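S.K.: have a look at this prediction, sequence included:
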Amino acid sequence: MAIKSRALLRMLLVPAAVALAACSTQATTDTAGTAPAQAEGRHPVSGLEVTDLTVTSGGQVHRFRVEVAATPQDQARGLMFRTAMGADEGMIFPLQQVRMASFWMRNTVIPLDIIFIGPDNRILNIAAMTTPYSEEPIPSIAPAKAVLEINGGRAEQLGIAPGDLVEW
């Protein structure tokens, strides 16, 4: 009898749990299919802190809202599995110590510009339009303090180049 009662209870609770899950809030997307950064300072897809970042290039200041991949776990995941990102969005990877850095595109769906930033906050080098899903290492040309990822081709579009100043 107790087994039948448990089975009946499970039959009643599972649909209730599904109904509750269907009522949970979901991040909305804009017309480009990207989830916009929320005002609270957290990205609706990753849950990471979002901060302002600027790149000063040839007297022009380019403004981005970037997710901060601060922990080793966040950095390991990066932008994997994302299918879209806003034109002025990106992800910053502050490194725990200045070092030679190398990235890859494993499980990364969209092409990226990978921008290596030196200890003086100047761009060291840019790996432009990286190949989605590639496991080829993409290295910095000198020790880096951070790495910035933005949409592939965006650096060229904006005239961002090595030597430009990055601040966040």
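M.R.: Nice, I can see it.
S.K.: can we go C-alpha only for contacts and neighbour counts from here?
M.R.: Fine.
S.K.: which is the succeeding secondary structure element to the helix or strand containing residue 76?
M.R.: Here residue 76 sits within helix 72-77, counting by DSSP states H and E. Note on helix 72-77: by DSSP H and E, the next helix or strand toward the C-terminus is strand 89-99.
S.K.: name the residues that touch the helix holding residue 76?
M.R.: Residues outside helix 72-77 that contact it (C-alpha atoms under 8 Å, 6 or more residues apart in numbering) are 69, 93.
S.K.: which element follows the helix of greatest length in the chain toward the C-terminus?
M.R.: When the chain is parsed with DSSP state H, its longest helix is helix 2-22. Once the chain leaves helix 2-22, the next helix or strand it forms, by DSSP H and E, is strand 50-57.
S.K.: now do residue 102 against residue 21, distance only.
M.R.: Using C-alpha to C-alpha, to the nearest Å, one obtains 40 Å as the distance from residue 102 to residue 21.
S.K.: quick one: which of those two has more around it?
M.R.: Using other C-alpha atoms under 10 Å as the criterion, residue 102 and residue 21 rank with residue 102 on top: 15 against 10.
S.K.: hold the first one in mind and look at this next one:
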Amino acid sequence: MIGGKAALVLVAVLGVGAAGVAVQQGVFSGPPAAIAAKRTLAVTITGAQGAHVFDVERATTSAEQARGLMYRTDLKPDGGMLFWPYPPEGGAPRVANFWMKNTPTPLDILFIRADGTIATIAENTVPFSEAPVSSREPIAAVLELVGGRTADLGIAEGDRVAWAK
């Protein structure tokens, strides 16, 4: 509690994917639920099995994208994190490499092309692994979901991903 109000402290990190070194600290006032509500959006994935909507957090800055879902154990089945734009500083799509360092929950990492289709899915990535997980081609966004959700819902490479831009 800071001054009688709940506060959320964010430690920003820089690096490739979820890698990095702590470089700054910021404090955001207000209840954590209200802060999170401002940072989420609906993402719809449509494929052969139909459409499914996820309510995901947004990672739009270099610091947010570097931290990703590190240290998180509170992930919801229809939650996750959207890294968009990727890279956050703009520019053309590029090959992305993520890792699972400091991430205790297995994730499905969906690498999304500029046209909104899924290029690659890394399913059930290994918690705490420092092995790179590559998009294998230039991408414009990345969606991280709880490990196993893509298989459960029949989500596949080539399926379409959409959100309000």
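M.R.: Received it, and whenever you're ready, just let me know what you need. Here the structure is a predicted model, which is why all the values come from computation and not from measurement.
S.K.: the helix holding residue 76 of the first structure maps to which residues in the second structure?
M.R.: Aligned by TM-score structural alignment, helix 72-77 of the first structure falls on residues 62-67 of the second structure.
S.K.: one more: stretch 132-144 of the first structure?
M.R.: Under the alignment (TM-score structural alignment), stretch 132-144 of the first structure falls on residues 127-139 in the second structure.
S.K.: okay, which residue is most central for the second structure?
M.R.: residue 81 (3.0 Å; C-alpha atoms, centre = their mean).
S.K.: how about that residue, what does it touch?
M.R.: By C-alpha under 8 Å, 6+ apart, the neighbours of residue 81 of the second structure are 56, 57, 58, 59, 68, 69, 143, 144, 145.
S.K.: that one corresponds to which position in the first structure?
M.R.: Using TM-score structural alignment, residue 81 of the second structure lines up with residue 91 in the first structure.
S.K.: and if you look at residue 160 of the second structure?
M.R.: With TM-score structural alignment as the criterion, residue 160 of the second structure matches residue 165.
S.K.: so what's the residue lying closest to its match once chain neighbours are set aside up against?
M.R.: Of all residues not flanking residue 165 of the first structure in the chain, residue 122 sits nearest, at 4.5 Å (C-alpha to C-alpha, 6 or more residues apart in numbering). Contacts were defined as C-alpha under 8 Å, 6+ apart; by that measure residue 122 of the first structure touches 162, 163, 164, 165, 166.
S.K.: surely the second one meets residue 123?
M.R.: Yes - under the criterion of C-alpha atoms under 8 Å, residue 163 of the first structure lies in contact with residue 123, with a separation of 5.0 Å.
S.K.: residue 113 of the second structure maps to what in the first structure?
M.R.: Per TM-score structural alignment, residue 113 of the second structure is aligned with residue 118.
S.K.: that match: how many residues sit nearby?
M.R.: When neighbours are defined as other C-alpha under 10 Å, residue 118 of the first structure has 24 of them.
S.K.: so it is in contact with residue 146, correct?
M.R.: Yes - counting by C-alpha under 8 Å, residue 118 of the first structure touches residue 146, with 7.0 Å between them.
S.K.: give me the common contacts of these two.
M.R.: residue 98.
S.K.: I'd guess residue 62 of the first structure is in a strand, am I close?
M.R.: Yes - checked against DSSP: H, G, I helix; E, B strand; the rest coil, residue 62 of the first structure lies within a strand.
S.K.: list the buried residues in the helix holding residue 76 of the first structure.
M.R.: residue 75 (16 or more other C-alpha atoms under 10 Å).
S.K.: now it on the second structure. Mean distance?
M.R.: Mean deviation of helix 72-77 of the first structure relative to the second structure after superposition (mean C-alpha distance after the TM-score superposition for the first structure): 0.4 Å.
S.K.: rewinding a little: dump the residue contacts of the match of residue 160 of the second structure.
M.R.: Neighbours of residue 165 of the first structure in contact, by C-alpha under 8 Å, 6+ apart: 54, 55, 56, 57, 121, 122, 123.
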